[in-house]
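Student: next comes the sequence, and after it the predicted model I'd like to discuss.
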Amino acid sequence: MALDLDLDRQIATDREGLPTLAQLRHWVSAALEGRRERAALTIRLVDPEEGQSLNLHYRGLDKPTNVLSFPFDLPPGVSPDDPIADLLGDLVICAEVVQREALEQGKEASAHWAHMVVHGVLHLLDYDHITDPDAAEMEALETTILGGLGFPPPYESQDDLEDC
């Protein structure tokens, strides 16, 4: 069964080289494949100022970061069949940080964008990388998903993902 995906893309940056809605949809779908039948989420592409403000407010870190994930918490008593249960949450991706990281790491920009989208979606699905075993599981899953999209393994070193 094909994924029923409601994806909203918000562009709050003048940066060029942003992924298209079709690319974002493709990457989100790959991350959700076999995990959800229906999903709704927003991806907001921002400048460093907005990314830094959100990172400071929600994580206490006074710098922009590549991707922030804001999972939606289903209210108690809501049925999983209710359309609101499709809502995963929001991703905020700082375009300048993603593009800078791609250059610094010698990666194709689209590969790094895809990685940040997949990484963020996995966070919305409750994956994390706080402990070593959790990080190993999440990184292996990201590598598999990105490989299926035709991209090389995203982790050449532990420094490849700043602090998202």
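Tutor: Done, it's in.

Student: when you work out contacts or count neighbours from here on, use the C-alpha atoms and nothing else.
Tutor: OK.

Student: quick check: nearest residue in space to the most centrally placed residue in the chain, chain neighbours excluded?
Tutor: Centroid-nearest residue in the chain, with C-alpha atoms, centre = their mean: residue 120, separated by 2.3 Å. Closest residue to residue 120 apart from its sequence neighbours, by C-alpha to C-alpha, 6 or more residues apart in numbering: residue 69 at 5.6 Å.

Student: what about that neighbour, how many neighbours?
Tutor: For residue 69, the neighbour count with other C-alpha atoms under 10 Å is 21.

Student: what's the answer for residue 31, then?
Tutor: When neighbours are counted by other C-alpha under 10 Å, residue 31 comes out with 26.

Student: which SS state does it fall under?
Tutor: Following DSSP: H, G, I helix; E, B strand; the rest coil, the label given to residue 31 is helix.

Student: could you say what helices and strands the host helix or strand of the residue nearest to the centre of the chain packs with?
Tutor: With elements taken from DSSP states H and E, the one containing residue 120 is helix 109-124. Applying 3 or more C-alpha pairs under 8 Å, 6 or more residues apart in numbering; DSSP states H and E, one finds that helix 109-124 makes contact with helix 21-32, strand 67-71, strand 87-94, helix 95-104, helix 132-148.

Student: got another, please set it beside the one above:
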Amino acid sequence: MSAAKPKLNLAVQYAFKPETVPTRHQFRKWALAALGCDAEVALRIVDETEGRELNRDYRGKDYATNVLTFPLEDDPILIGDIVLCAPVVEKEATEQGKSLEAHYAHLFIHGMLHMQGYDHENDADAEEMEALETQIVTKLGYPDPYRIEKEVEIING
């Protein structure tokens, strides 16, 4: 007998919506792939101004970042907010030579894992989180999001 699939209530808010932003259906698919328990998630797609304000106000860092995660509660179900800054996501995908869809998938999965308590504050935790991200992303049919970084490590020894 297999474990029951987690239940997900996903609200997607488009404060900024370029044509290239994935659909709610895609975000839902990615969230379910990363989810280990029932959850209520609000995803907000923002521009650089709002992304910068949120990063400054909540993390003390005065720049727009790709993804912010705000876990609010974890009992009896996981509840939280994830913010994706569309212009930053698009810029990074171009700079890193990744498809935009794959980069959105990776960053949203990254945020979902943060909601579930994963972090990358030290090397061991980062290695665990990155391995899980890679497993989920590749299972969904996207390339390893850390492939380029791993290749550079191998070259540099």
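Tutor: Structure's in. What do you need? What you see is a predicted model, and the numbers here were worked out from it, not measured in a lab.

Student: now the TM-score, please.
Tutor: Overlay of the two chains. TM-score (TM-score structural alignment, normalised by the length of the second structure): 0.89; 146 aligned residues with a C-alpha RMSD of 1.2 Å.

Student: about what we covered before: the residue nearest to the centre of the first structure matches what in the second structure?
Tutor: Residue pairing (TM-score structural alignment): residue 120 of the first structure is matched to residue 111 of the second structure.

Student: now do residue 15 of the first structure
Tutor: In the second structure, the residue paired with residue 15 of the first structure is residue 18, using TM-score structural alignment.

Student: residue contacts, that match?
Tutor: Residues counted as contacts of residue 18 of the second structure (C-alpha atoms under 8 Å, 6 or more residues apart in numbering) are residue 86.

Student: residue 134 of the first structure too?
Tutor: So residue 134 of the first structure contacts 127-128 (C-alpha under 8 Å, 6+ apart).

Student: need the counterpart of it in the second structure.
Tutor: Counting by TM-score structural alignment, residue 134 of the first structure corresponds to residue 125 in the second structure.

Student: quick one on the thing from earlier: what is the equivalent residue in the second structure for the residue nearest to residue 120 of the first structure?
Tutor: The equivalent of residue 69 of the first structure in the second structure is residue 69 (alignment by TM-score structural alignment).

Student: do you know how far its match is from residue 84 of the second structure?
Tutor: Separation of residue 69 of the second structure from residue 84 of the second structure (C-alpha to C-alpha, to the nearest Å) stands at 9 Å.

Student: same question for residue 4 of the second structure.
Tutor: Distance, residue 4 of the second structure to residue 84 of the second structure, using C-alpha to C-alpha: 29 Å.

Student: again with residue 155 of the second structure
Tutor: Distance of residue 155 of the second structure to residue 84 of the second structure, given as C-alpha to C-alpha: 32 Å.

Student: these two: which is more packed in?
Tutor: Counted by other C-alpha under 10 Å, residue 155 of the second structure and residue 84 do not tie: residue 84 has more neighbours, with 25 against 8.

Student: I'd say that one and residue 55 touch.
Tutor: No: between residue 84 of the second structure and residue 55 there is no contact under C-alpha atoms under 8 Å: 11.2 Å.

Student: could you find the closest non-adjacent residue to the residue in the first structure that residue 85 of the second structure lines up against?
Tutor: Aligned against the first structure by TM-score structural alignment, residue 85 of the second structure finds its counterpart in residue 94. Nearest in space to residue 94 of the first structure, with sequence neighbours left out and distances taken as C-alpha to C-alpha, 6+ apart, is residue 46 at 4.8 Å.
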